[in-house]
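Trainee: Sequence plus the predicted model coming up.
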Amino acid sequence: MTLAEGDVGLRPIRARDQRAWREVSGRNRDWLRRWEATVPPPPPGRLAGPRPTFRQMVRFLRAEASAGRMLPFVVTHRGALVGQLTVGGITWGSMCSANIGYWIDEAVAGRGIMPTAVALATDHCFGVLGLHRIEICIRPENLPSRRVVEKLGFREEGLRTRYLHIDGDWRDHLVYVLTAEEVPEGMLSRWRALRPGRNR
């Protein structure tokens, strides 16, 4: 499954993305380190496990996708890999919700690529999958990421204290939320209206 709007695309991550993914993530290591999830120290008496390889990561993500719990995408711009977006925590039943996480190459940040990617993913979740609620949790200090969701009309719902282990410690996160009823016209339509004539 591939989603696209102009020069921006989302497609499933694959093993052959390894070289491009490592190049982009490696070049952005210092820029992304403050926002990347880390594994907390193991309990006393237990050793930390090895860091997964790229192929192990892809196998895990694709297995979760096959089980219907996740949609792991790479973000592309004009065909080149420029980031990653994952729809995770997909829950059905009485909740019908998911969360979205993402990162982007600093070299192309601020061009509307990530808001377009989030809009594509949100429309797919609401319109195709039939989910009802999307959450995006962001560290309060991450102003660029907060601007992405605020542009799209996600509303701030509250603070989750010491929510995720990021950059070596448990960090607070702001919760941004959107439900299907809040965007009857579709997220992409809303985003297009905000950016008339702009290259997406």
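Mentor: Perfect, thanks for sending it.
Trainee: CA only for contacts and neighbour counts going forward, please
Mentor: OK.
Trainee: Do a quick rundown of the strands in the protein.
Mentor: For the chain, applying DSSP state E gives strands covering 3-5, 8-12, 71-77, 80-91, 97-104, 133-138, 155-166, 169-179.
Trainee: Check it against this one:
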Amino acid sequence: MRPWPARLHDGEITLRPLRYSDQADWRSARERNVAWLAPWDATAPPGAENRPATFRQLVRRLHGLARDGSAYPFAVEVSGRFAGQVTVSNIVRGSAQFGSLGYWLDRDYAGRGVMPMAVAMVIDHCFFTAGLHRIEIAIRPENSNSLRVVEKLGLREVGFAPKFLHIDGAWRDHRLYAVTVEECPDGMRARLSS
């Protein structure tokens, strides 16, 4: 099995490449959840290159990164309905074999175990198909929902990064969590289920 494109499935949850045809569902979810997501959304700092202006540009950029092997942008579906996104980015090969994982979820699906399972599926894919050694997740200290995801998965906190990412219009502190393949030899899904 090759690392990308990939389609992952567990129960009612399916992860697949983000595609142009997701535009209406993606936009609807983002608009309905603007207050829910805005405090955690990355923003471009002053003077930085602008982010993609359209959904098509976003998908095109993510597909290019996926072709280069530097990102895996997954759409999250629950029972066939678009529910959010999990993206592994900043993939480094060579001696590091590392990637950063980020995610967002439509509030309608929160509290149902969707995101912990989706993140577990992606980590397993990164370790056992893509050959990565370490996955890191950066979370704002105030983001209790995301903190619950890493707690459910048993990821260990490895550090604190002051002013780590530009989020919601300012440089924000983040707590750093990580897992290596040696820490879950049977997979993250198995760890989540135990």
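Mentor: Thanks, I have the structure now. Please read all numbers here as calculations on a predicted model, not as lab measurements.
Trainee: now the counterpart of Pro45 of structure 2 in structure 1, nearest residue through space, not along the chain?
Mentor: Aligned counterpart of Pro45 of structure 2 in structure 1: Pro40 (TM-score structural alignment). Distance criterion C-alpha to C-alpha, 6 or more residues apart in numbering; nearest residue to Pro40 of structure 1, sequence neighbours excluded, is His165 at 6.3 Å.
Trainee: I'd say the one you found and Thr38 touch.
Mentor: Yes - using C-alpha atoms under 8 Å, His165 of structure 1 is in contact with Thr38, at 5.5 Å.
Trainee: So those two - more neighbours on which side?
Mentor: The neighbour comparison of His165 of structure 1 against Thr38 (other C-alpha atoms under 10 Å) goes to His165, with 17 against 14.
Trainee: can you pull the contacts of the more buried one?
Mentor: Counting by C-alpha atoms under 8 Å, 6 or more residues apart in numbering, His165 of structure 1 makes contact with Ala37, Thr38, Val39, Pro40, Arg171.
Trainee: ok, the first one - how many residues close by?
Mentor: Read it as Ala37 of structure 1. Ala37 of structure 1 has 16 neighbouring residues, counting by other C-alpha under 10 Å.
Trainee: swap in the last one?
Mentor: The number of residues packed around Arg171 of structure 1, counting by other C-alpha under 10 Å, is 18.
Trainee: hang on, the earlier thing: okay if I get the strands of structure 1 as TSV plus distance to Leu32 of structure 1?
Mentor: Shown next, in TSV, are the strands of structure 1 (distance: least, C-alpha to C-alpha, whole Å):
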stretch	distance to Leu32 of structure 1
strand 3-5	25
strand 8-12	20
strand 71-77	16
strand 80-91	11
strand 97-104	8
strand 133-138	13
strand 155-166	11
strand 169-179	15
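Trainee: out of the ones you listed, nearest to Ala119 of structure 1?
Mentor: Closest approach to Ala119 of structure 1 among the strands of structure 1 (C-alpha to C-alpha): strand 3-5, 9.6 Å.
Trainee: compared with structure 2, how much does that closest one deviate?
Mentor: With mean C-alpha distance after the TM-score superposition for structure 1, strand 3-5 of structure 1 departs from structure 2 by a mean of 0.5 Å once superposed.
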